[in-house]
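# Model the structure of this input:
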Amino acid sequence: MTSVGAIFLPSFPPERLRPVAEAADAAGLEQLWLWEDCFKESAVATMAAALAWTERLRVGIGLMPTPMRNAATVAMEAATLERLFPGRPIIGVGHGVLDWMGQIGARAASPLTLLGEHLDAVRALLRGEEVTADGRYVRLDRVRLDWPPERPPAVLAGAEGPKTLALVGARADGLILPGGTTPERTREAIGIAQQARDAAGVTGPMEVVVFVPAAFGPGAGERLAANARRWRFPEDRLLGAAGTPAEVADGVRPWIEAGAGTVVLQPMDDEPDPEAYVGTVGREIAPLLR
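Model (predicted):
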């Protein structure tokens, strides 16, 4: 069954998060996703707050940049959140925007190597294992979590290029595809990741999350087109959905048909009412996609 979520963009002020999270929970929305964009809002702090303010909402981080965070710290944060709110946190990591990583003096010479080492260490720590690693970037000496979760949360990773897609398929629990990924590219990306997963002998299911820009209400089509220009997306490709809730549901089905298990609707940067947005996704759009 397809899961449906929405994004609380970091362009919204942090104090807006509580009413948005509560509106999402009240509307029956399955997932609310947060971004850790530089230099806006910390994803871990906002995730903890959103989980505490709600009863059943799952909250995802899409994603924590690995150059900014020590692998042991990520594992500690993820384990704590999972023990406090079992089954509700969704952990995502990735390269981050390389220019931003350069601004903070953390740009890696090999982001691919860093991501692989980071995934291996974090996932092992969350399984309760003692980890010693002497990699190019991740160095741990007999590290073991005192409070590992009873069931380790899935660790997903963002990817776009073929090398990163293959790495994520082989070494992560799931794949996050960013807004601007077409249905055709979604199918291709899943194929690359799954082929690498099969070659690595990984038998567990691979979660696939895709962010899809979506606008509804008056002027939805124009707002979606303006958003595509703002993000420099090619306007001749299917990159989002717009219109009435029913039209948006129809518009995102190509991503589901391409293999996405979770579709997360991304509001426009100038969305004036994010509370109403998540309410509409939860009450009107999600039921049409289940």
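
# Could you use CA atoms for every contact and neighbour count after this?
Will do.

# My read is that G174 contacts A154, right?
Yes: if you go by Cα atoms under 8 Å, G174 and A154 touch, sitting 7.4 Å apart.

# between the two, which one's more packed in?
Comparing G174 with A154 by other Cα atoms under 10 Å, the one with more neighbours is G174, at 22 against 19.

# count of neighbours near R56?
18.

# try R171
Neighbours of R171 (other Cα under 10 Å): 23.

# In contact with it, which residues are there?
Neighbour list for R171: G116, L119, D120, R197 [criterion: Cα atoms under 8 Å, 6 or more residues apart in numbering].

# how about the strands in this protein?
Applying DSSP state E to the chain gives strands spanning 3-8, 31-34, 58-61, 64-65, 89-94, 131-134, 139-143, 155-158, 174-177, 207-216, 241-243, 262-266.

# Pick the most deeply packed of these.
Mean neighbour count (mean count of other Cα atoms under 10 Å) peaks for strand 155-158 among the strands of the chain, with a mean of 27.

# so G28 makes contact with T280?
No: if you go by Cα under 8 Å, G28 and T280 don't touch, sitting 10.1 Å apart.

# what's stretch 229-249 in contact with?
Residues contacting stretch 229-249 (Cα under 8 Å, 6+ apart): 179-183, 212-218, 220-221, 224-225, 228, 251-252, 280-281, 284-286, 288-289.

# List buried members of those residues by neighbour count.
179-183, 212-216, 220-221, 224-225, 228, 251-252, 280-281, 284-286, 289 (16 or more other Cα atoms under 10 Å).

# quick one on the thing from earlier: tell me which of the contacts of R171 is nearest to N70?
L119 (11.2 Å; Cα to Cα).

# ok, now which ones touch that closest one?
V155, R171, A172.

# for comparison, sequence B:
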Amino acid sequence: MSSRWGLSLPLTGIPLPAHRDLVRELPDLGYTDAWSAETAGCDAFTPLVLAAEWAPQLRLGTAIAPVFTRGPGVLAMTAASVAEMAPGRFTLGVGASSSVIVEGWNGGVFRRPYQRVRDTVAFLRAALAGEKVSADYDTFSISRFRLERPPAMPPEIMVAALRPGMLRLAARLADGAITNWLAPTDVAKVKAELKPDTELVARILVCPTTDKDAARALGRLLISSYLTVPVYAAFHEWLGRGEVLRPMQEAWARGDRAAANAAIPDRVVDELIVHGHPEECRERVSSYVDAGVSVPILSLLPTGDDPVGLVRALAPAR
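The predicted structure is shown next:
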């Protein structure tokens, strides 16, 4: 069992303020970490500010904040604010995100993602250390920026990484790598691109239900939505699933979502979505740790059952 056990917040269907009692309970349940994501729901930082107040024992992290959807200065200010709320307990996870989120949902330009992530990490290192930054990076220029409230303890910075180039960048310039949408058997290939001591955080989709058909149906919807996005399609091509996922991707490109979902084999769903009885799910998450994941983040999928009860049931065995 990992010495760290994370939960992705907020839970689906529960308003942010209603998380208070559960978050306060998490350390007693054995959870050590609360991590947030940012797609089209809550922003990545507000849930962590609340968690910092409700459960000051928890380690907090963003997985991830996109580097294209905020200016570098705003990203530094936001990170500094959370770091002030949770000194020594906050990790800023940044990443390129995807063209869907950056361009389709935010009206930005998804261009040269590797370089943008690299430049943002370099800027953040200097800015969060309280330095006055004037620099011409490859993807943006900064003139005389200095945080008015630099954190007493700058946060660790991690990089979302799927393939070798970004994984090596994370190992070289950041404090660790964050990944998702992988099976336990994929961890070794990811780890091979990192330094031996590089921390690896993984968001793991968990659907705690014994209704296998329902879990697989939900898994197919998620797989077809995500693994048709170019960055994830390329990731799974590299992992070796290119051929088995090609029928899904071709059906999706034709606009036939039903055929895309039907083309996903059961074994792919079972590899990428943790499902079953909560105890089985907990053991499967532990297999990611055994393979080399430093911090598993349980991302709870809706099953129709009480999500708070499921969080308790998925707590690490002690």
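
# Can you tell me what W231 of the first structure aligns to in the second structure?
Using TM-score structural alignment, the equivalent of W231 of the first structure in the second structure is L222.

# Looks like A83 of the second structure contacts F90 (just checking).
Yes: judged on Cα under 8 Å, A83 of the second structure makes contact with F90 at a distance of 5.7 Å.

# Need the overlap of contacts for these two.
Common neighbours of A83 of the second structure and F90 (Cα under 8 Å, 6+ apart) are P155.

# Geometric centre of the first structure: which residue is closest?
G62 (2.9 Å; Cα atoms, centre = their mean).

# that older thread, and the match of W231 of the first structure, how far is that from E38 of the second structure?
16 Å (Cα to Cα, to the nearest Å).

# Please apply the same query to A51 of the second structure.
A51 of the second structure sits 16 Å away from E38 of the second structure when distances are taken as Cα to Cα.

# what does R24 of the second structure give?
With Cα to Cα as the criterion, R24 of the second structure and E38 of the second structure are 22 Å apart.

# May I see the strands of the first structure organised as a markdown table, with distance to I104 of the first structure added?
Output for these, formatted as a markdown table (distance: least, Cα to Cα, whole Å):
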| stretch | distance to I104 of the first structure |
| --- | --- |
| strand 3-8 | 24 |
| strand 31-34 | 21 |
| strand 58-61 | 20 |
| strand 64-65 | 12 |
| strand 89-94 | 16 |
| strand 131-134 | 24 |
| strand 139-143 | 20 |
| strand 155-158 | 20 |
| strand 174-177 | 24 |
| strand 207-216 | 26 |
| strand 241-243 | 35 |
| strand 262-266 | 27 |
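
# Quick one: closest of those to M101 of the first structure.
strand 64-65 (8.3 Å).

# in the second structure, what residues pair with the closest one?
By TM-score structural alignment, strand 64-65 of the first structure lines up with residues 65-66 in the second structure.

# how far apart are the matching stretch and its match in the first structure?
Comparison of stretch 65-66 of the second structure with the first structure after fitting gives an average deviation of 0.8 Å (mean Cα distance after the TM-score superposition for the first structure).

# starting at the chain centroid, how far to that stretch?
10 Å (Cα atoms, centre = their mean, to the nearest Å).

# what do you get for stretch 92-106 of the first structure?
With Cα atoms, centre = their mean as the basis, stretch 92-106 of the first structure stands 16 Å off its chain's centre.

# For it, which residues meet the burial criterion?
Here stretch 92-106 of the first structure shows G92, V93, G94, H95, G96, M101 as buried, counting by 16+ other Cα under 10 Å.

# distance of the last one from V44 of the first structure?
Using Cα to Cα, one gets 18 Å for the distance from M101 of the first structure to V44 of the first structure.

# Can you give me the neighbour number for R237 of the first structure?
12.

# nope, T66 of the first structure is what I was after
Using other Cα under 10 Å: T66 of the first structure sits among 25 other residues.

# Report the contact partners of it.
V93, G94, H95, G96, L114, L115, H118 are the contacts of T66 of the first structure under Cα under 8 Å, 6+ apart.

# run the last query once more with 7 Å
The contact partners of T66 of the first structure, taken as Cα atoms under 7 Å, 6 or more residues apart in numbering, are V93, G94, H95, L115.

# swap in P153 of the first structure?
E82, I90.

# residue in the second structure matching it?
Match for P153 of the first structure (TM-score structural alignment): P155.

# can you pull out the helices in the second structure?
Along the second structure, the segments classed as helices by DSSP state H run 20-29, 46-54, 72-85, 99, 113-128, 164-173, 187-191, 212-226, 230-239, 242-253, 257-262, 266-272, 278-291, 307-313.
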